[in-house]
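Asker: Below is the structure, and that's it, no one-letter string:
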């Protein structure tokens, strides 16, 4: 069982309460799903070839097509999820910043679709981005990433 490693950045703003920016996962498997189908901008990296911080910044830019906003990186730690051969450790930071979701120009990935068809298609990494209050974000986020919301709330609580 090989562990895969991901790093990401969770933007937050204090507009009508605490809000976080999430991306809806792209591709045909997520197209008709909403709850549990959103993610922080993140992606895999090789821990022997790249620093976690560099990977988080690179993946943010690749997924959203926007440079990482300036600001203090607040560590949210790591979570592990998955089972069997698909275990993943995700490390994340939060940055207080505002960003227009309409400015997002997502990166793409290739996938054989339909399965076993031999046809390779290109899909967006995320198909849309949106700001959500933390209660709504909790339901929309994939289960394994939900601890990051609790950590963010604790970290910036008045």
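Answerer: Sure thing, it's come through. Computed from a predicted structure; not experimentally measured.
Asker: From now on I want contacts and neighbour counts done on CA atoms only, so please keep to that.
Answerer: Will do.
Asker: Work out which residue lies at the spatial centre of this structure.
Answerer: residue 40 (2.2 Å; C-alpha atoms, centre = their mean).
Asker: okay, pairing it with this:
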């Protein structure tokens, strides 16, 4: 069996020190969770779709705005605890997190109930220092923050 893959964009800015943009996963399961409930905007590529193209498309779908223009910096891959492999790129830019409007997805809720609920993929986004991001992001994705700092020479 092939591992599922996702591709995402880690936006960063350097206004008052390095900050990265993360999204909080939507839906009732994540509603009261903080640590481990934040992610880079990402998603699965369509069959035959280039991973960077998928990352840019997913960013726009999950935040309702295109990723900042700029040269995407590859951050490599990580394997999350569930087995999914995530590829990411960093792009410098700024974004007003108050303006995000995520696409909606249908989930089974409560689990195994046969009922469904329409929820935003990301219910909010926020800027974090690298240390805050490492504490809050899905554990495996903290490597992307480390790699960004190394690439920028700020570690």
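Answerer: Looks like it came in fine. Here the structure is a predicted model, which means the values were calculated and not measured.
Asker: related to what we said a few turns ago, which element is the nearest residue to the residue nearest to the centre of structure 1 once chain neighbours are set aside on?
Answerer: Sequence neighbours aside, residue 22 is the residue nearest to residue 40 of structure 1 in space, at 5.1 Å (criterion: C-alpha to C-alpha, 6 or more residues apart in numbering). Using DSSP states H and E, residue 22 of structure 1 sits within strand 18-25.
Asker: For that strand, which outside residues touch it?
Answerer: For strand 18-25 of structure 1, contacts defined as C-alpha atoms under 8 Å, 6 or more residues apart in numbering pick out 10-13, 31, 34, 37-41, 125-134, 137, 141.
Asker: I'd like the next helix or strand past it.
Answerer: strand 38-39.
Asker: so where do the strands sit in structure 1?
Answerer: 4-14, 18-25, 38-39, 42-45, 74-81, 88-96, 108-112, 120-124, 126-133 (DSSP state E).
Asker: which one of those is the most hemmed in?
Answerer: Ranked by mean neighbour count, the strands of structure 1 are led by strand 38-39 with a mean of 25 (mean count of other C-alpha atoms under 10 Å).
Asker: what does that one correspond to over in structure 2?
Answerer: Residues 38-39 of structure 2 are matched to strand 38-39 of structure 1 when aligned by TM-score structural alignment.
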